[in-house]
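**Q** turn this into a model:
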Amino acid sequence: MMNYYPIKNTVALRGCYSPRLKMFMMCFLLISTSFGSAQVSGQTETVKGIVLDAGDKSPIIGAAILVKGTSIGTTTDIDGNFTIANVPSSAKVLQVSYIGMKEQEVDVAPVLNIILQPDLLQIDEVIVVAYGTSKKSSFTGAASLVKAEKLGERPVTNVTNALVGAVAGVQVSTANGQPGSEPSIYIRGIGSYGASNSPLIILNGMPYENTISSINPNDIESLTVLKDASSSALYGSRAANGVIMITTKTGTKEKVSVNVKFNQGVTAKQTNDYRKAGLNDYVSLYWENLRNRYVSDGKSAAEAGQLAAAGLFTDLPNPFNVPNNQVVDNNGQVNPNAKHLWADDVDWMNAIQQLGNRTDAAVSVSGASDKTDYYASAGFTNEEGYVIGSKFKRYTINGNVNSQVKNWLKIGFNTSANLSATDGNQNEAIGNNTNPFRFVRYIGPVHPIHLHNLETGEYLRDESGNLIYDFGTGYSINGVTIPIRNYVSGNNPAIELQNNYDGNKRNTINAKVYTEIKLPEGFKLSLNGSVGVNSYLASAADIVYPDKGISGSMTKTNTFTTTWTFNELLSYTKDIDKHHIDVLAGHESYDYEYNYLSSSMKDQKFDGNFEFGNYSNLNTTPDSYTNKYATEGFLSRFNYDYDSQYFLSGSFRRDGSSRFYTDSRWGNFWSVGGGWRIDKEEFMAGIDFIDILKLRASYGEVGNDNVGSYYPWRATYAVAQNAGEAGYIQNTLENRTLKWEVSHNSDAALEFSLLNGKYSGSVEYFNRLSGNLLFAVPLSPSTGVNSQDMNAGTMYNRGIEVELSAKLLQKKDFSWSASLNATYLKNRITALPVDPFISDVHKIEEGHSRYEYWLRQWKGVDPATGSSLYVPLEEVLGSSTSLVTVNGETYTTSATEALYDYSGTATPKVSGGLSTNFTYGHFNLGLIFYYQLGGKMYDIAYSYLMSPGVSTIASLYPSALHADMLNRWQKPGDITSVPRISTVESADLTATTSTRWLISSDMLELSSINLGYDFPKQWIHTLDISGLRLYGSADNVFQITKRQGTYPRRNIFSGYSDNGDVYLPSRVFTIGLNITF
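**A** This next block holds a predicted model:
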């Protein structure tokens, strides 16, 4: 019930609508104002007034005022004033709303002075939870809500990228810069070793198995992240890693609303590459490298300098206009008269990049009558990446209809379809020379992109006058001989990316239908069914390049996935005086089928035709298989509250999964939770600065059956050949005792709001103990199988989450607000079924983090010799010839004698986000930052750039060098952290894994900027437009890291392999227009 009282035409609110209804009413006003005059007849009057904030009595700018029952309305100006002409004399009530304030209805009067109360913490907002909705005030679980307005106009193709820095406890690890790629999402750390760590995705109440990039962000109403067992246990066997609930938009207006949104922008590389030595420094460094090699072979320093100067370009193309033996002198100094002949043709990184275009357009139509609401939309996205040839194109349609057919019957459906295509997928394989990012990063500046006359530097051209790309395979053209490039000969990404044919097409359909039947005595029956279809075709071709000796090949892979979900839910609600009871019971079944088919052909006949008929021979044997998977669950939930002050909840689900054998197929998952509104206690009376103070706690167990294989309890076999005869070989051993991974979650939180909502937030402790962890346990070679999946081991993730919000400044025409979230996370393995083992640069052992580094202990450079210093193994002390004493400490210069030890973890200790918003008049500016602190990353790319990589004098490997090599040790007494440049001891000095390459993964990223201008209603009213907004946005704007070239958020937890030569994220700039009719 809404209560108000008049005091000389001043109205103060004593109740509130939900924030969602508030937003709906505001949108309704924007749509309806331009049509108001056409719907009013009879006698009219004019209503004037002012809208003020109850806190400091400051004017509220942009408050929406609507004549109830009509489409007549306006908004307040910068002084909080408003005027509504042509108000029908029959009108009795005005509806007043503003974001962050309680909704209000007031009686019509000629002059009004309206005071809006703050909507404290929006504690009564409705959030989407498992199998329903709940008021935030009564919810005992840990859930974070991200509304559509928070998503704003961010130029994100995948909506989960908008979670970066937005929700405490959620970390988004960027997949790569390929448009349309899927990020990895972690909720409260990593809960599994051998199984999936991905959260369950729920779309409109049903499990969703398609790619999230198939969903148009413009259609999303909200994202809800369920983080603890109390909020997610109803999803049982699939909720151990948390749940992300995506809710799409529905119709909410009393009349038709049309919204058109369009933005255009560009994409560019966000992260600058590593600093590299320029050509002259590069040549001097390699001269010194070669000289040191001759010295190690017994030559004098003077003789070694002469030999190095004379032989430096024996196996390298000489990029200068002077003879080979005149490029450098005997001291390694570059001839001042030497001119670079192809200086404009060595920027390999720039040669594979572009300024990509991005276009996003969406149109939606929505409306509602007394009994039916509807929403329909269509969207188009076309985004080019900053790497040549990479792009993503998507077409989407979405429809949502809900109808109250009878007082006791409600039906509805929503459906969405997506048609998308991705082109230019890039090879990011470590150590693979076809990886373009690896190639352009490490090729030395002496190698040009195109062929040149070695004498004059002129470009060489083919018979048609076109430039000729250098594949490094050696050429003889027009009497000029070009030697073979001994750096990755046979490749040239500058042209290969232009002709790259590696992409995929994806078609998805998701549909849901439901029926709600209201039964007597507070019971309700809900029947829901959904289907998801995903058709995927990937094609990858090797183009014919005579210079590479490739005859052309094509590989096609087709997959087809279908999912079916059905659930039946019976709910009961009852209010008895101050007691409120809410009970739910239900059943759910889920079926999944995945079909795979792949084949490859070779020996292309004609250019430009990539169908199998254009290839002569089979490249690989066709392969196909089908995976099937099903779950069935029985669920129940009980919620109770007394006087909206004391809250109790419990849930139970029993799930069966086809992944496990009959004896261990079923698992029980449950939770309990409680809440207490302390601020409503009598002893809190008189403490005026506390608006809300709520304590909640929960405990529960949820499962994870995503163990990789769909048939882990069965032995599996594959067809193979032996001496020309076909037969079966065993792939895996059966394990009938394999069962769920189980996550035991405990959670406690304090939520608060202070000073009429000026400050609000929460502090939360969580402890996530994961048991029955899946490990691939090594087996004896006599079994014929390398390993077997087994349940063994435990690991915990525990920490503290903090969320703070503040309305820092609220003036007449200016406001400033900010929000901060932070998560402290600690990860530990507490039980391990096998002996400790090494995984890349990590060691897996009880009592340590899953991603704790295990490395040689590097301690710097010996000032006397320039050798790397390591902490020695205890057993070599006193006997090794590699031991040295520096500043009273004993070290070894041999990497093989170095001590390994734990060296910190890749997992950041603290991560979170900071957002701030400024409003001035009709302008608004929003910024979102992401940060992480306390972790480390292993910079493998830097280690390569700090190593000359030369094995012999006759085989000079001319890879690029980092600019830090200029700080190398050169003579006794030099104090530096860079060892001498040498090929003899390259393993000891440079590329050997050690703590030398370990750096802080701390970073600060400006993830998003949005600047917008909302045109005043009085300007656009005559155009029959109810809302017009012009905005500019930027995503992945800049980052601050320990070293240029690194991007720690590429792989937050492991901090190793994926931080090498990869497609880093794009920086995106857009300008857009949002129009509502």
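**Q** C-alpha only now, for contacts and for neighbours.
**A** Noted.
**Q** now do the helices in the protein.
**A** 19-32, 148-151, 229-232, 279-296, 301-311, 348-351, 436-442, 493-496, 940-945, 986, 1017-1020 (DSSP state H).
**Q** this one as well, want them side by side:
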Amino acid sequence: MKISLLLTLSLYIGTMWLSQPIRALPGISLSSARVISGQVTDYELGTPLPGVSVLVKGTSIGTTTDASGRYNVTIADDKAVLVFSFVGYAKQEIAAGSRTELNISLSPDQQTLNEVVVVGYGTVKKSDLTGSVSSVKGAEISQGAVASMTQGLQGRAAGVQITRQGGQPGEGSTVRIRGTNSFSGGEPLYVIDGIPVYNENGASLNPSDIESLEILKDASATAIYGSRGANGVILVTTKRGKDGKLRVNLESYYGQQQAIKNLNMLNAPQYATLTNARLKALGRAAQFTDAQISAMGEGTNWQDQIFRSAPIQNYQLSLSGGNKTINYYISGNYYNEQGIIINSSLKRFAFRSNVSANPNDKISLGANLYFTDSRRNVVQSDQDGDGRSNFLTSAVHGSLLFSPVSPVYNADGSYVVQNPDFPAIDNPVAVAQSVTNNRFGRRLLGNAFFEYRFSSYLKARLSLGGDFNSGLSGQYLPRSTIFGNSSNGYASVGNDYSNNLVSTLQVEYQHTFGKHALTALAVQEAQSATTRSNTFTSKDFPNDALAYLGSANTILPTNTASALSESSILSYLGRINYNYNSKYLLTLSGRYDGSSRFGRNNRFAFFPSAALAWRISEEDFIKSIPTLSDLKLRASYGVTGNQEIGNYSAYSVLGPRVTSFNDQLVTGFVPQNIGNANLKWESTAQLDVGLDIGLFNNRIAITADYYQKKTRDVLVGLNVPQTSGFSVVTQNVGSVGNQGFEFSLQTRNLTGSFQWNSGFNISLNRSKVTDLGPITEFFPNDGSGWLAIPSFTIVRVGQPLGSFYGWVFDGIYQKTDDIAGSAQSTAKPGDIRYKDLNGDKKIDDSDRTIIGTSQPAFIYGFTNEFRFKNFDLTVFLQGSQGNKIVNAQFKNLNYFTAEGNASKNALNYWSDTNPSQTTPSLTNPNIRYASQYVEDGSYLRLKNIILGYTLPGTVAKRLKISTLRLYVTGQNALTFTKYSGFDPEVNRFRNSNVSSGIDAGSYPTPKTWTLGLNVGF
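**A** Predicted coordinates:
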């Protein structure tokens, strides 16, 4: 409504202005004015340039060139200066003099090579980069309706694989840079305005505040972060004020979200008919009469009951400006996303203040502050934590399996609780509507810095920062759910608090002498983190009215706990950059890290790197090639580390245990784990060779990289004999290798009045386990067995992480003669046949094999931007090819087993009259978790399509605004995939490297359409 009123008002004012009579232009004496004309062409190609802005300097008088590149403009006198500007070309200012005709040629802008790129603890010109770094502008990140920066980053940088962990509002993403290095952990380090933090992939940071992201990929770029750089580093730079008057910007959008698709499930008559057919095959009486089936209608479509068209809205107001002394940027943001499943939502309030000052030539200081308050209501509880909690209280899971014969409500208005065909499944509407699952979070993130310049060569900087988080979670299962009914209401309440403090002192020396340029950096950094948490559970509530805020009759002591966890890192690091004659570049860096997480024998480690680059394009024998504007060869090698194992894996610690003594519950303390004083850093060595090419004054820019990584002393929890009193001990065992190729291409295809720019990137990574010490394989303790999928994943030497392990589906037995002499002698016609891989005439665990991997063959992104006059269109495609997905619900969806509803594929069940080779009979065939569960997860997605219109500058000025842009976006508008589930972009076990690519009723990703309005004053 608000957007419609603003649009109507702006169109009305614009119409009124256009209807005014033409008046004489200010600043021109008609007696001395004259017209100057000419043509603007491309310097290299000689072709006309339409759409070039021609402005009389110091006035608002101007025009644009026509389709032939020609222009006519009125000037006051011979002192007039004409300013020619065009996107992608260097600006020119030329005095008119006494000429009546002025023809000029514009050269493509070389500014891209002089752009400043943020690197660890500093900046560097893009032309002087020696490492592999991808830069993504904040404007690209915030395109469309995105709650987090990782959602906006997906598909935009080569070598960066991002998979959403579900479509629920506020859900995070799994981010992997150049493959998976380790069995545990794998998230990159995020550095936000100089503050290093982990797990910054949720919705706590406002994407609209981001100026740019730099993704550090090779060891030369990441080794400066030493113990935390093995998984890559993402540097986040937020917006700053710029010199000039106060700028006020209002950004807003409103839209609707919908499920990408619904699965085609059995309706009530089909379900009842199959139930009767199955009972008949088992020799039992029918459950439904023909009259009952005829009267059923379609029954209950549970997907329609829980899915909805959900609104999403975002509003941001920012103020920025400054002068030579002080600069400021202040913003406030409100984001409200209602999920596509009823009762799921996210609300976020955010405030940012970035201020910097230069009181004199010696001193610079400033402060960055960010505060956010977020509130989520979660309906898909299996998406939280490790994926193992309350799987049966899943709205998506229930919407697929709950009987379509059952109604939503009983006659008295209460929810139908029991599904008579599969009592373990909750009513999905009751789960979504009546289960309380709140998440409240507050975050304060900020730092302050003081910089002193001793001379033009030497400066020192001190930065103090902190990241403070507090959260409250409250879950209540009412009597309308199976578990809640059996417990007379069940509540779980928890709160947590964490702080992450960091101090950084750095000294930098920078000097250029003759053909030599030297920059030396020395840094001392200390970081400490503390986490506190309290949880308790209770049951036996008098009623469900107050949910978890009510008073319970029973507190469960076995599920009540308080915890305190602390860790710290002390680091010393240095870096030298040397540049000879802008041709030969050298970077050397080293970091010495000590972490409290490791054993006393291996607490400290050193992480070095070196990089060389040759700017071949600066050589005289290359400068003569007119089409080649940039050519740089890069090579680097270095070592980085990983410490993400938890705080106390190296130590023997005690933990509480409740037991019965003299018929009373008492609490004591017992050893929790086996300590390992020799536990040490996991380290990753990486070699990178890269080539940067610029053609036609960088209208075509190509970057290609080849890399090899090897991670040694991998940190993993291995099983130990139960007689030790424990099950797992953390050790440094084995190694993992990755190698791959990255390619990115940026082009300015058309530069006239119709402009067309393109960007393409593709990444190929091959990963495998190369060593496991004394063993050759193990089954991860990842909780997949809790999904009734025992050991579906395996870690095996020679295979990639994320490998699926199971039997091989080999069709359906058709006749008794086929069974005789086979490996399944007890089978019946209609049963599934599995391959006897070892030929021993029996099907057992020895016939299991690798049946797929979640790792893609390649990932890619393709952007096209079009502009014509004041219209712009952006089309962004993103995809993954060759990855597999375990559809954990395949059996329930494709086979009718009386454990709930099934898809319409179940109608193709085997019978004497329907010799199916894909779907078994209805009589409980022997079903194993095998290759038919593994599906092709490849997809191509229209990630974003954006159509915008910007009000002409002259009209905006009449309205006393600087800019106004109206746009419409479609996000996830089209998805092309063979995967039979809701969405191929799925990762049930979140950040698990060994159990990625498993789908078990996850919250699907929505498609979103929005209308947006941006106004600047």
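**Q** picking up where we left off before, and among the helices of structure 1, the most buried is which?
**A** Comparing the helices of structure 1 by mean neighbour count (mean count of other CA atoms under 10 Å), helix 229-232 ranks first with a mean of 31.
**Q** in structure 2, what stretch matches that one?
**A** Alignment of helix 229-232 of structure 1 against structure 2: residues 219-222, by TM-score structural alignment.
**Q** still on that earlier bit, and of the helices of structure 1, who's closest to Ile517 of structure 1?
**A** For the helices of structure 1, proximity to Ile517 of structure 1 was assessed by CA to CA; helix 19-32 is nearest, at 24.1 Å.
**Q** okay if I get the helices of structure 1 as JSON lines plus distance to Glu751 of structure 1?
**A** As requested, the helices of structure 1 are exported to JSON lines (distance: least, CA to CA, whole Å):
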{"stretch": "helix 19-32", "distance to Glu751 of structure 1": "18"}
{"stretch": "helix 148-151", "distance to Glu751 of structure 1": "21"}
{"stretch": "helix 229-232", "distance to Glu751 of structure 1": "16"}
{"stretch": "helix 279-296", "distance to Glu751 of structure 1": "59"}
{"stretch": "helix 301-311", "distance to Glu751 of structure 1": "71"}
{"stretch": "helix 348-351", "distance to Glu751 of structure 1": "50"}
{"stretch": "helix 436-442", "distance to Glu751 of structure 1": "47"}
{"stretch": "helix 493-496", "distance to Glu751 of structure 1": "55"}
{"stretch": "helix 940-945", "distance to Glu751 of structure 1": "43"}
{"stretch": "helix 986", "distance to Glu751 of structure 1": "57"}
{"stretch": "helix 1017-1020", "distance to Glu751 of structure 1": "38"}
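**Q** which residues does the counterpart of Pro800 of structure 2 in structure 1 contact?
**A** Taking TM-score structural alignment, the alignment pairs Pro800 of structure 2 with Ser849 from structure 1. Listed by CA atoms under 8 Å, 6 or more residues apart in numbering, the contact partners of Ser849 of structure 1 are 826-829, 905.
**Q** and the residue lying closest to Ser849 of structure 1 once chain neighbours are set aside, what does it touch?
**A** In space, and not counting its chain neighbours, Ser849 of structure 1 is closest to Arg828: 4.4 Å by CA to CA, 6 or more residues apart in numbering. The contact partners of Arg828 of structure 1, by CA under 8 Å, 6+ apart, come to 795-797, 846-850.
**Q** swap in Ile700 of structure 2?
**A** 694, 745-748.
**Q** quick check: closest non-adjacent residue to it.
**A** Thr747 (4.5 Å).
**Q** number of nearby residues for that neighbour?
**A** 18 (other CA atoms under 10 Å).
**Q** which residue in structure 1 aligns with it?
**A** Thr747 of structure 2 maps onto Ala806 in structure 1, by TM-score structural alignment.
**Q** ok, Phe371 of structure 2 touching Leu445?
**A** Yes. Contact criterion CA atoms under 8 Å: Phe371 of structure 2 and Leu445 qualify, at 6.4 Å.
**Q** pull the most distant pair out of the contacts of Ser849 of structure 1.
**A** Applying CA to CA across the contacts of Ser849 of structure 1, the maximum distance is between Ile829 and Thr905, 12.7 Å.
**Q** which one's more surrounded, the two?
**A** Thr905 (25 against 21).
**Q** go ahead and confirm Leu1006 of structure 1 touches Thr1041.
**A** No. Here Leu1006 of structure 1 does not reach Thr1041: they are 11.9 Å apart, not a contact under CA under 8 Å.
**Q** picking that back up, quick check: the gap between the residue nearest to Ser849 of structure 1 and Asp840 of structure 1.
**A** The gap separating Arg828 of structure 1 from Asp840 of structure 1 is 18 Å, by CA to CA, to the nearest Å.
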